[in-house]
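**Q** Sequence isn't available, so here's the structure alone:
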């Protein structure tokens, strides 16, 4: 297991290197740069802008700019944000806790709801409750996250007033207090549910179908023939085998959270890394944009590694050599 994980980690290095080349090239091929919007005689002297371009190395050949950026990146120097005028690490560090809270809450909601609904539908298939859960699942699979986010804000925020429509915490609460944490939880619940809406539907349907399939296996018939209580058959034999593939999705959920948070955070104006990423693209904040892209790429590769390792852990039939 350790040897397999070590080989996979080493294999990430060329993948990240290739990603860095592609991302850096695409960023530099975008029209304009972080100083383009400032060329306005009413705001900034064009001569000063030209001097800043020379100072920041924007006029150097692209290969020279790339190797300078990669060298600094490997040394832990991510540069300074051209928009916020502070270190990139400080900009990301300010938003990172919000995204971690959003991702963790979304995964928790996803697995809890999927487990409860999938278990019920699998144990009582073709009933009214199963059909109702199935209808909700198909609705969740058919609605894009950005549409679900808009409808969630309209109904739960504007109409019912149950959840706030934006931000991460109420204004005026003291940081670190119980009210502050309660406010953060109140703000994160709705975007976390929207972020995990698609996974809730797919995991529920997957667990339900797997429970029905496993309930027809020979080992279940044998357990019933021996007089094993029905609750033990479902909880020990059927549910335990059905939940194994679901656990392996945890690694892929890291990837889904990353990609989905960009849209969800923007819709809810939630101050996380996803919203920061889109803002960096709009203002050509190259240091923040490149650092976030490399972070997302690493987390994607790491999520795939976690998924493979979990599959080998929960299913002893799979050997990781």
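**A** Received the coordinates, thanks. Because the structure is a prediction, the values reported are computed rather than measured.

**Q** CA atoms for contacts and neighbours, from now on please.
**A** OK.

**Q** In this protein, which residue is most central in space?
**A** Taking Cα atoms, centre = their mean, the centroid of the chain lies closest to residue 257, which sits 1.5 Å from it.

**Q** who's in contact with the nearest residue to it once chain neighbours are set aside?
**A** Nearest in space to residue 257, with sequence neighbours left out and distances taken as Cα to Cα, 6 or more residues apart in numbering, is residue 103 at 5.9 Å. Contacts for residue 103 were tallied using Cα atoms under 8 Å, 6 or more residues apart in numbering; they are 192, 254, 257, 261.

**Q** Any chance of these in a markdown table with secondary structure and distance to residue 219 as columns?
**A** Converted to a markdown table, these look like this (DSSP: H, G, I helix; E, B strand; the rest coil; distance: Cα to Cα, whole Å):
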| residue | secondary structure | distance to residue 219 |
| --- | --- | --- |
| 192 | helix | 39 |
| 254 | helix | 34 |
| 257 | helix | 37 |
| 261 | helix | 42 |
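
**Q** here comes the other one, which I'd like you to weigh against the first:
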């Protein structure tokens, strides 16, 4: 198991290095930059500013310099905000993670429970309702659903705030502040959960249906095991294996969906600043956020490998045979 983890960790670091090279060169070769978008600058002043920030150097030299600083935790300087990139996005990352992890946890809980119940009650009214909701979650645009929720729950019923992270001119602290943030999180988390649970529930439902028809499940029933033990101890464990591979894409997918959601609900996260960076050509910020999403994908893949090896001993056995 130790050899398996070390091998996967080394591959993760190698992938992260390759992604950093690809992302840096792609952004470096994009036409224009922050200074070239300012038409009031003379060609001489534009050349001076590009030389001052090292933008006139070869791409390889710029990457080596950037990599050396990145290994020390310095990901560049935002020309729009006149601050280091880490200072700009650090508080926003915390806010985005707050919504993303809440939606991630709810998505998996709802998908597992709903998928199991729909599979064990195939063609029932509950299964038909779940199927309709699955197609709805895959079809309804997030911006339309967000605006509809604001109209119903914030404007008409006035149960929830229209947006933001805190109430206007709020001075709450402690538990009161946590409750205020939780109220503002309800609609963004609900949308991300609804959109994410749809596809994941479909995987769990189809996986459970396949496992419930397998020979080992029929054998377990023939031995006299209860239906609860057959479903949760035998079928569900095997149905979880294909879904584990989706773990690498779930968390970055939530952040990608949060870009639109944060705009709709005015949530102070990385999604909003990512869109602003595209418009202002603040490539240092945009590149750092892109690398963050890539790192989340790689880390998610690493965690999926570990969970897959824990859930299925055959993976560890094959790895040991190859390493022998």
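**A** Cool, got the structure. Being a predicted model, the structure only gives us computed values, none of them experimental.

**Q** ok, back up a step: what's the matching residue for the residue nearest to the centre of structure 1 over in structure 2?
**A** Aligning on TM-score structural alignment places residue 257 of structure 1 opposite residue 254 in structure 2.

**Q** how far away is its match from residue 92 of structure 2?
**A** 15 Å (Cα to Cα, to the nearest Å).

**Q** Please, where are all the helices along structure 2?
**A** 2-28, 43-52, 59-70, 85-120, 125-139, 142-149, 174-212, 215-222, 227-229, 236-244, 247-265, 270-280, 283-311, 313-323 (DSSP state H).

**Q** In JSON lines: those helices, plus distance to residue 164 of structure 2.
**A** Shown next, in JSON lines, are those (distance: least, Cα to Cα, whole Å):
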{"stretch": "helix 2-28", "distance to residue 164 of structure 2": "31"}
{"stretch": "helix 43-52", "distance to residue 164 of structure 2": "37"}
{"stretch": "helix 59-70", "distance to residue 164 of structure 2": "32"}
{"stretch": "helix 85-120", "distance to residue 164 of structure 2": "11"}
{"stretch": "helix 125-139", "distance to residue 164 of structure 2": "24"}
{"stretch": "helix 142-149", "distance to residue 164 of structure 2": "13"}
{"stretch": "helix 174-212", "distance to residue 164 of structure 2": "7"}
{"stretch": "helix 215-222", "distance to residue 164 of structure 2": "50"}
{"stretch": "helix 227-229", "distance to residue 164 of structure 2": "44"}
{"stretch": "helix 236-244", "distance to residue 164 of structure 2": "34"}
{"stretch": "helix 247-265", "distance to residue 164 of structure 2": "6"}
{"stretch": "helix 270-280", "distance to residue 164 of structure 2": "12"}
{"stretch": "helix 283-311", "distance to residue 164 of structure 2": "21"}
{"stretch": "helix 313-323", "distance to residue 164 of structure 2": "46"}
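
**Q** Let me know which of those is the nearest to residue 160 of structure 2.
**A** helix 174-212 (6.5 Å; Cα to Cα).

**Q** Run through the neighbouring helices and strands of that closest one.
**A** Counting contacts by 3 or more Cα pairs under 8 Å, 6 or more residues apart in numbering; DSSP states H and E, helix 174-212 of structure 2 packs against helix 85-120, helix 125-139, helix 142-149, helix 236-244, helix 247-265.

**Q** rerun at 7 Å
**A** Applying 3 or more Cα pairs under 7 Å, 6 or more residues apart in numbering; DSSP states H and E, one finds that helix 174-212 of structure 2 contacts helix 85-120, helix 125-139, helix 236-244, helix 247-265.
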